[in-house]
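Enquirer: Here is a sequence with its predicted model. Questions after.
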Amino acid sequence: MQNANHKTMELFLKKQGNLAPQRYKYSELKKMTKSFNDRLGKGGYGSVYKAKSRDGRLLAVKILNESKNNGEEFMNEVASISRTSHVNIVSLVGFCFDGPKRALVYEYMPNGSLDKFVYDTSLSGRLGWEKLFEIALGIARGLEYLHRGCSMRILHFDIKPHNILLDKDFQPKISDFGLAKLCPDRASVISMSGTRGTIGYIALEVFCRNFGEVSHKSDVYSYGMMVLEIVGERKNSDSGVGRSSELYFPHWIYKRLERNGDREGFDGIDDDDDECRLVKRKLTIVGLWCIQTDPKDRPSMSRVVEMLEGKLESLQIPPKPYLSSPPREVAIASFSESSSML
């Protein structure tokens, strides 16, 4: 079985041709990371280490768990990112496929991931709302590129603050394409078995096809939930309304928006700066449009970019979403039933 998987991946890499980035030996990565001395992060996929190339360039090396679904995540990342070139998409410098060892080598992002700036108000306050707005807009442009600007449409399926990296200037870059789906015919709707994504950011149609068809609009939902987290400065599972709080987080956000009716400001925040209030209101309206229950009611990422770049007074407040992510106990059950899909 292991030998068959090895042949499958070698064939896959051969098919990538000139698109495939530089190939490293595991021994080279060990030298570049000083025997994996400086770990930047850890997740279900494995660990990420700081590295330095021969020419002195700083890199991030992602070592994948050897048991990670026969290399599916590895192939997804290489296939997806090799086809991209955008200021808001992380660059894949190279990879390692050396016996049982698999790794991905990325450009190094000195400011880490967005999640720490969203959930730590002292850090988000240091950035300021103008910069947070620029970050939200940059992510939207990156997703628009994945959906429309690539030679092949790419659906990410795991947009969340943890997967948004920030460079030295806090410019956002979408990362972690392990769950991505490539659409060769640029199809809007895709066929997909099982569920993929992170609880709290997964659109309802990805859990249950009765809510609609899985498409690029599923990424729009995840983006919208992330934007609302930026506005609320907290996780969508931490809105203080109990263990099934994913159901209520958008309602909590919506009520904050409703308090001012048609006025331009945004009640319930401590900012004295009117500009901050307007930025929060715009992000809130756009975020709520993105998480509409019916995928057909959500804007495309191109429209999202237009809304963010346009005037606040031109935006209509969307209908209150009557559902958001499935309750945690339902989500966990779904993941248990289809654990092989990731």
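Expert: Looks like it arrived, so ask away. The model shown is predicted, which means the values in this text are computed figures rather than measured ones.

Enquirer: When you work out contacts or count neighbours from here on, use the C-alpha atoms and nothing else.
Expert: Fine.

Enquirer: List the contacts of stretch 164-175.
Expert: With Cα atoms under 8 Å, 6 or more residues apart in numbering as the test, stretch 164-175 has contacts from 87-90, 108-115, 134-135, 138-139, 142, 159, 163.

Enquirer: Just the buried ones from the residues you listed?
Expert: 87-90, 108-115, 135, 138-139, 142, 159, 163 (16 or more other Cα atoms under 10 Å).

Enquirer: Run a quick neighbour tally on the closest residue to residue 65 other than its chain neighbours.
Expert: With Cα to Cα, 6 or more residues apart in numbering as the criterion, residue 65 has its nearest non-adjacent residue at 5.0 Å, and that residue is residue 46. For residue 46, the tally of surrounding residues (other Cα atoms under 10 Å) stands at 14.

Enquirer: which ones are touching residue 46?
Expert: So residue 46 contacts 62-65 (Cα under 8 Å, 6+ apart).

Enquirer: which one among the residues you listed gets closest to residue 11?
Expert: Among these, residue 64 lies closest to residue 11 (Cα to Cα), at 19.4 Å.

Enquirer: out of the contacts of residue 46, which are inside strands?
Expert: Among these, the members falling in strands (DSSP state E) are 62-64.

Enquirer: between the residues you listed, which is nearest residue 123?
Expert: The closest of the ones in strands among the contacts of residue 46, once distances to residue 123 are taken by Cα to Cα, is residue 62, at 25.6 Å.

Enquirer: Was I right to think that closest one contacts residue 49?
Expert: Yes - under the contact definition of Cα atoms under 8 Å, residue 62 touches residue 49, with a separation of 6.5 Å.

Enquirer: let's bring in a second model and compare:
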Amino acid sequence: MTKSFAHTLGKGGYGIVYKGSLSDGSEIAVKMLEDTKDDAEDFINEVVSIGRTSHINVVTLLGLCLHRSKRALVYEYMPNGSLDKYAVGVVDTVQGEKSLSWEKLYEILVGIAQGLDYLHRWCNHRVVHLDIKPQNILLDQDFRPKISDFGLAKLCKPKESKISIGGARGTIGYMAPEVFWRHHGAVTTKSDVYSYGMLILQMVGARENTNASMQTVSKYFPEWLYDNLNQFCGAATEGIDSRNTCISEVARKLVTIGFWCIQSTPEDRPSMSEVIDMFDRSMHELQLPPRMSCCGIDNPSIV
């Protein structure tokens, strides 16, 4: 299928992904998991969690290969790669750089929210992903987002809300505080909501004409963004056709939703269904949360 692993798509925390094709010509992505001594927990997690799902915003697992210590997962191929490869609102790009419009980013973030809402509410067993970040969001030929990489995922029964984990899971900068500081509360679907909020803030900050100023900011990025929101939203329109006067409001709305998602207390965060409702509201209906509730966590910067 992979022509002896001739075309590498990328390397993640759990193995290398190769491009391949089936006998009917369909393109696929094959993730070869690294040999580990963890009793193949990441392999089992991925198969069990994603094997139960079927949603337009969750990557489709087509099959698996298991031979002695060799383990591979076969997925649908995503031609536009992962979300972290893209800057936002950049008009003049250097050769090879990829850019998304603010409108397209908005659509992508709505799709991710819908995928997470499905995982949290509509599966036979709730799926808590525990590693939501731009690198784990893949884009198909139409730039439709697909949640991927379920190696850290945990399942819980529909009537259960709390899950038990043996240690911190996820990526620094995106992990909810309760994942590594247990006194903040139990690990639940709200832990994914926090990671999603950090993903939003990461993507709205991933712009060439703001990155230079970000490099001079020593503060934790959400804190800086909260204190400089008007400046940031004004910068979002720089270099953009004057007819697109709503871009500043799009940026402000995304940041506002992101701040609600990163509330330090899990109970203060919205559910993913409530996040989807926020996207349906006008900016005038949304208010920023209190500053300390979303800027008082000493997490590493994500920009």
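Expert: Here it is on my side, so go on. Source: prediction; values computed, not measured.

Enquirer: overall similarity of the pair, as a TM-score.
Expert: The pair, once superposed, lands on a TM-score of 0.89 when counted by TM-score structural alignment, normalised by the length of structure 2; 288 aligned residues with a Cα RMSD of 2.3 Å.

Enquirer: Now distance to residue 223 of structure 1 and neighbour count too, for the contacts of residue 46 of structure 1, in JSON lines please.
Expert: Output for the contacts of residue 46 of structure 1, formatted as JSON lines (distance: Cα to Cα, whole Å; neighbours: other Cα atoms under 10 Å):
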{"residue": "62", "distance to residue 223 of structure 1": "24", "neighbour count": "24"}
{"residue": "63", "distance to residue 223 of structure 1": "27", "neighbour count": "23"}
{"residue": "64", "distance to residue 223 of structure 1": "26", "neighbour count": "21"}
{"residue": "65", "distance to residue 223 of structure 1": "27", "neighbour count": "18"}
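
Enquirer: Relative to structure 1, which residues correspond to stretch 2-17 of structure 2?
Expert: Aligned by TM-score structural alignment, stretch 2-17 of structure 2 falls on residues 33-48 of structure 1.

Enquirer: which of the residues in the matching stretch are buried?
Expert: 33, 36, 45, 47-48.

Enquirer: residues near the equivalent of residue 146 of structure 2 over in structure 1, how many?
Expert: In structure 1, the residue paired with residue 146 of structure 2 is residue 173, using TM-score structural alignment. Burial of residue 173 of structure 1 is recorded as 24 neighbouring residues (other Cα under 10 Å).

Enquirer: so is residue 173 of structure 1 in a helix, a strand, or just coil?
Expert: Following DSSP: H, G, I helix; E, B strand; the rest coil, residue 173 of structure 1 is assigned to strand.

Enquirer: Where in structure 1 does the lengthiest helix in structure 2 fall?
Expert: Among all segments of structure 2 classified by DSSP state H, the helix with the greatest residue count is helix 102-121. On structure 1, the counterpart of helix 102-121 of structure 2 by TM-score structural alignment is residues 129-148.

Enquirer: ok, and what's touching the matching stretch?
Expert: For stretch 129-148 of structure 1, the surrounding residues in contact (Cα under 8 Å, 6+ apart) are 84, 86-89, 124, 153-155, 164, 170-174, 216, 223, 227, 230, 276, 279-280, 283, 300-302, 304-305, 308.

Enquirer: Try it again at 7 Å.
Expert: Applying Cα atoms under 7 Å, 6 or more residues apart in numbering, the external contacts of stretch 129-148 of structure 1 come out as 86, 88-89, 153-155, 171-174, 216, 227, 276, 279, 301-302, 304-305, 308.

Enquirer: Flag every buried residue along that stretch.
Expert: Result for stretch 129-148 of structure 1 [16+ other Cα under 10 Å]: buried residues 129, 132-133, 135-148.

Enquirer: What is the end-to-end distance of stretch 157-174 of structure 2?
Expert: Distance across stretch 157-174 of structure 2, first residue to last, is 25 Å (Cα to Cα, to the nearest Å).

Enquirer: and if you look at stretch 52-72 of structure 2?
Expert: Note: stretch 52-72 of structure 2 ends 18 Å apart using Cα to Cα.

Enquirer: Specify, as a residue range, where it falls in structure 1.
Expert: Under TM-score structural alignment, the alignment places stretch 52-72 of structure 2 onto residues 83-103 of structure 1.

Enquirer: Repeat that for stretch 163-171 of structure 2.
Expert: With TM-score structural alignment as the criterion, stretch 163-171 of structure 2 aligns to 190-198.

Enquirer: mind listing what's buried in the matching stretch?
Expert: Across stretch 190-198 of structure 1, burial judged by 16+ other Cα under 10 Å covers 195-197.

Enquirer: Show me which of the residues you listed is closest to residue 15 of structure 1.
Expert: residue 196 (25.7 Å).

Enquirer: Three-state assignment for the closest one, please.
Expert: Here residue 196 of structure 1 is recorded as coil under three-state DSSP.

Enquirer: Could you list the buried residues of stretch 228-247 of structure 2?
Expert: Across stretch 228-247 of structure 2, burial judged by 16+ other Cα under 10 Å covers 229, 232-233, 235-237, 247.

Enquirer: still on that earlier bit, just checking the distance from the match of helix 102-121 of structure 2 to the centre of its chain.
Expert: 11 Å (Cα atoms, centre = their mean, to the nearest Å).

Enquirer: same thing with stretch 197-210 of structure 1?
Expert: The answer for stretch 197-210 of structure 1 is 14 Å, by Cα atoms, centre = their mean.

Enquirer: now do the same end-to-end measure for it.
Expert: Terminal residues of stretch 197-210 of structure 1 lie 18 Å apart, using Cα to Cα.

Enquirer: Same question for stretch 258-271 of structure 1.
Expert: In stretch 258-271 of structure 1, first residue to last residue: 18 Å (Cα to Cα).

Enquirer: now swap in stretch 176-193 of structure 1 and tell me
Expert: One end of stretch 176-193 of structure 1 sits 20 Å from the other (Cα to Cα).

Enquirer: That one: which residues count as buried?
Expert: With burial defined by 16+ other Cα under 10 Å, the residues of stretch 176-193 of structure 1 counted as buried are 176-183.

Enquirer: So what's the gap between that stretch and the chain middle?
Expert: On Cα atoms, centre = their mean, the centre of stretch 176-193 of structure 1 falls 15 Å from that of its chain.

Enquirer: Over to stretch 158-171 of structure 2?
Expert: Put simply, stretch 158-171 of structure 2 sits 18 Å off its chain's centre (Cα atoms, centre = their mean).
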